[in-house]
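J.: Kindly return the folded structure for what I paste below:
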Amino acid sequence: MSLDKLKLSKPLVAAMTDAGFLTPKEVQLKTMSRILGGQDVIAVGPEGIGKTTTYVLATLMKLKYAFEEAPRALILVPDAEHVAEVIAQFNLLNRNKTFRIAGIDSSGSIDAQMNELTDGVDIIVAVPDRARALYLKLALNTNKIQMFIVDNAELIVKKGLQLPVVELANSAQKSQHIIFTEVLHDKLNHMLNPFMKFPAVIEIQELGEKEAEVHQQLLYQVPNFRTKLNLLTLLLGDAEVFDKVVVFVNTKLTAQTVYKNFNHVNEGEISIYRPLFFDDAGFDDIQDFKNIAEARVLIVANEGLQDLDISGIPFVIHMELPEQKETLIKRIVKHGDEEVVAITFSTDIELIEVRKIEHAVGELMQVMDLPDDLKVVDPASAKTKKKKTTEEEDEASDRGAAFHEKKASNVKNYNYSAGTKAKMTYKNKKGLS
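T.: Sure, this is the predicted structure:
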């Protein structure tokens, strides 16, 4: 497919060709006309699909000429590394060097940055907190901003930089808003809702090549760690289904927290792999856990963990995502005919890592409905409440403009509880009717 489909100027097409971009990316085909048309856009897709190139091209195309009295494009990114990457992409495609582009991060002298902005720039690439500081010092004039762009928005939320983004967006009242993110979740929507104007939400799902078969993967999305504890207790309360389970967490202290959260009605039923404290039930050898029928749940910390043979264990739960996605992937790859159900718990912030895992294995996790009797902890009030009823969800359906409905492929057409679903899977594995 030709670059002509993007309807770019001849100089930009020539710059793209010289840079080795011979065909347009899917994200460019789906978003470019909307961006050039002035619509607010939220583009959701994994790393490496061409998001940065898309908005760099759109910015150079829309601004057309340089040297006005105030900046006309403000691009917010999570950190100095991303600032450098975006500036490099502008330098690659801005062949005539007509635009004055400033890179602003938190490590530079704020006085020098103030002088640079007051001397005149057309495009600013900045981290949110430093951009806000310059705005409050009256060095950053947002009155002429035409394009307000947030890249890697999910990382900005993860860093807790939502307030500077919202304040700057609201100050640039006449601008078009363009958001690029790997995931879209409630916390991100909460940041976007105050300033997005009926955006087009465009999702790009590009999975990597499937190089190995993996076990069945189930995903539970929950708001916080406390709710994870409640969900784990609820699921593992069904001893008939979950008769042998390994639960992975990241630290030994977390492993102890999870252990103490259980009621421990049956002696030796719940244990820790190599516990920190002698009075906690535990095993130093996983083979001992496998051999003892009464030992049903083993909590394992990733901290300092060497290779662990979890073969023969039918349920593997990742209550926390390990720092390296390869750690989890290694545990879910199929070996022989063994059938395992791999369950992952994820908060909104952890969804970034979930998407990276899905992209790496070339397969999406199956999103599960939360059990009706799950006690969901409200992080704002720290009070425990049950999952919303259908009527309550209907009342809350009038959400912000950034909210979008699930794709048809993600909508559930069954009404099984988590326990029933797991039980059906487990019985099928054992050849039971």
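J.: Every contact and neighbour count from this point should use C-alpha atoms.
T.: Noted.
J.: Next SSE downstream of the helix or strand containing residue 189?
T.: In this structure, residue 189 is located in helix 186-192 according to DSSP states H and E. Using DSSP H and E, the helix or strand that follows helix 186-192 in sequence is strand 200-203.
J.: another one to check against the first:
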Amino acid sequence: MSFASLGLPAPLLNALSSQGLLQPTPVQAAAIPAALQGRDVLAQAPTGSGKTLAFGLPLLAQYQAKSTRQPAALVLLPTRELAAQVGEQLHALALAQGSKLKLVVAYGGVAINPQLMALRGGADIVVATPGRLLDLVEHNGLALGRLQTLVLDEADRLLDMGFAAELQRILALLPAQRQTLLFSATFPDDVNTLAAQWLRDPLRIQVAGADQVAPAITQRTMLVDEERRTALLIQLLKQEDWAQLLVFIGTHRLADKLAVRLQQAGISAAALHGELSQGRRSQTLAGFKAGHLRVLLATDVAARGIDIAELPAVLNYDLPRSATDYQHRIGRTGRAGASGLAISFVTPASEAHFRLIEKRQGQRVARETLEGFAPQAPAPLNAAGQHDGKGGIKGKRMSKKDKLRAAAAQAAGTAGQDDGE
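T.: Next comes the predicted model:
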């Protein structure tokens, strides 16, 4: 199948060809014809499957230089980096097809006045994060009453990051008669609830493997004591030939600290997190994409906008809080059919947590140890005083079964004390 068979106009087909894009991915092949017909679309597809063009190409085809003060299309995304990335991709295609379409990208963390200036005279397509979009509305920078198409991209992340209230405020500003395209890598209950409220008789698309790890990604797990993770990371960087490595860190303070440690070891590295200014974040990410940095140490929020076509490897220095986050993280590598490597450091304390991640993704990952780094610390006991290998996906809360076991053990102990009195 080719893009030409999907009903896209010739200038846009030429723009795709100039960028070496000749064949659509499965989610693009399914979503584009329906979107061009004006139908609502509800699509589940894994990270790296081509969701941006699945909604972006219909927008570029439908809304050509029709600027009014009220945009024809709105794309909502969870992070600044992702908004900037989508905006760049759509702008490049618009230029390549010779379009006069006006596209404005808006996100927080930077001054609002330049974005208000950019919206003077209107815009065809606005790409924005929810909070900044509402700021622009309050400043009379744009109105949404005549919006024709709404795109919710990374819907699961929008909700995970606490944008539910903002989305409801935005919904109240939108016309009832509109087209809505919703894309998400996963479909937990809150995303299904959002879809039921926002979409009308949508075409449902589920790309095969959307709930599983991409087969092109090799997963490895390395056992190590918590305090030796930095030394192990440095050792791996010395012995492996990774041109680039994206490392996921739990906190911005640890990311900054680890960046200094790697720099002291002669490894070019930088931290990327939400506490940095937008200018600093953009500069750091650009340096990594250009290959000036070998290692990028990123928190989950900052890493959502990272899209590097041939990123060879990612590493979980800290494990993610959920199996869904794990899928998003390792999906940064192995994109667009390329092979990738995902390594996770597992400490004695996090072993139970990782087992549940494995269970949720339906895949067991073999445990490895590097010579000289085998863990020495024992696995922690649960409330019942057992090494039972169970834990909670989010945080360290006891599971229901663990609570029952603990209660039973406590009851048995109390009964024993009573018998001895």
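J.: The nearest residue to residue 331 of structure 2 once chain neighbours are set aside: what's it in contact with?
T.: Nearest non-adjacent residue to residue 331 of structure 2, counting by Cα to Cα, 6 or more residues apart in numbering: residue 47, 5.4 Å away. The neighbourhood of residue 47 of structure 2, defined by Cα atoms under 8 Å, 6 or more residues apart in numbering, consists of 185, 328, 331-332, 335.
J.: for the helix holding residue 189 of structure 1, packing partners?
T.: Secondary-structure packing of helix 186-192 of structure 1 (3 or more Cα pairs under 8 Å, 6 or more residues apart in numbering; DSSP states H and E): helix 153-158, helix 162-171.
J.: Tell me the buried residues in stretch 286-303 of structure 1?
T.: Neighbour counts over stretch 286-303 of structure 1 (16 or more other Cα atoms under 10 Å) mark 286, 289-290, 295-302 as buried.
J.: residue in structure 1 matching residue 134 of structure 2?
T.: When structure 1 is aligned by TM-score structural alignment, residue 134 of structure 2 is paired with residue 132.
J.: Look at that match and say how many residues are nearby.
T.: Counted with other Cα atoms under 10 Å, residues neighbouring residue 132 of structure 1 total 20.
J.: Touching, it and residue 166? I think so.
T.: No. Residue 132 of structure 1 is beyond contact range of residue 166, at 10.0 Å (criterion: Cα atoms under 8 Å).
J.: Tell me the residues of structure 2 aligned with stretch 194-202 of structure 1.
T.: Using TM-score structural alignment, the match for stretch 194-202 of structure 1 in structure 2 runs over residues 197-205.
J.: Let's see the distance spanning the matching stretch from one end to the other.
T.: Stretch 197-205 of structure 2 has its terminal residues 18 Å apart, counting by Cα to Cα, to the nearest Å.
J.: Likewise for stretch 96-107 of structure 2?
T.: 25 Å.
J.: picking that back up, grab the nearest non-local neighbour of the match of residue 134 of structure 2.
T.: Leaving out its chain neighbours, the residue that sits closest to residue 132 of structure 1 by Cα to Cα, 6+ apart is residue 164, at 5.7 Å.
J.: What does the one you found correspond to in structure 2?
T.: By TM-score structural alignment, residue 164 of structure 1 lines up with residue 166.
J.: hmm, back to that, right, and the pair among the contacts of residue 47 of structure 2 with maximum separation?
T.: Maximum pairwise distance in these, criterion Cα to Cα, is 13.8 Å, between 185 and 335.
J.: Which neighbouring residues are in contact with the match of residue 164 of structure 1, exactly?
T.: Residue 166 of structure 2 neighbours (Cα under 8 Å, 6+ apart): 130-131, 134.
J.: okay, these in CSV with distance to residue 357 of structure 2 next?
T.: Shown next, in CSV, are the contacts of residue 166 of structure 2 (distance: Cα to Cα, whole Å):
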residue, distance to residue 357 of structure 2
130, 30
131, 31
134, 36
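J.: how far is stretch 406-421 of structure 2 from where the chain is centred?
T.: Chain-centre distance of stretch 406-421 of structure 2: 48 Å, with Cα atoms, centre = their mean, to the nearest Å.
J.: Could you do stretch 216-230 of structure 2 as well?
T.: Relative to the centre of its chain, stretch 216-230 of structure 2 is centred 21 Å away, using Cα atoms, centre = their mean.
J.: Kindly report the same for stretch 87-94 of structure 1.
T.: Distance of stretch 87-94 of structure 1 from its chain centroid, counting by Cα atoms, centre = their mean, is 27 Å.
J.: again, but for stretch 178-188 of structure 2
T.: Offset of stretch 178-188 of structure 2 from its chain centre (Cα atoms, centre = their mean): 14 Å.
J.: Quick one: the residues in structure 1 that that stretch pairs up with.
T.: Residues 175-185 of structure 1 are matched to stretch 178-188 of structure 2 when aligned by TM-score structural alignment.
J.: which parts of that stretch are buried?
T.: 175-184.
J.: Also stretch 192-204 of structure 2?
T.: 194-195, 198-200, 202-203.
J.: Helix, strand, or coil at residue 345 of structure 2?
T.: strand (DSSP: H, G, I helix; E, B strand; the rest coil).
J.: what's it in contact with, if anything?
T.: The contact partners of residue 345 of structure 2, by Cα under 8 Å, 6+ apart, come to 221-224, 229, 315-319.
J.: sorry, back to before: quick check: of the contacts of residue 166 of structure 2, which lies closest to residue 40 of structure 2?
T.: Taking Cα to Cα as the measure, residue 40 of structure 2 lies nearest residue 130 of these, at 20.5 Å.
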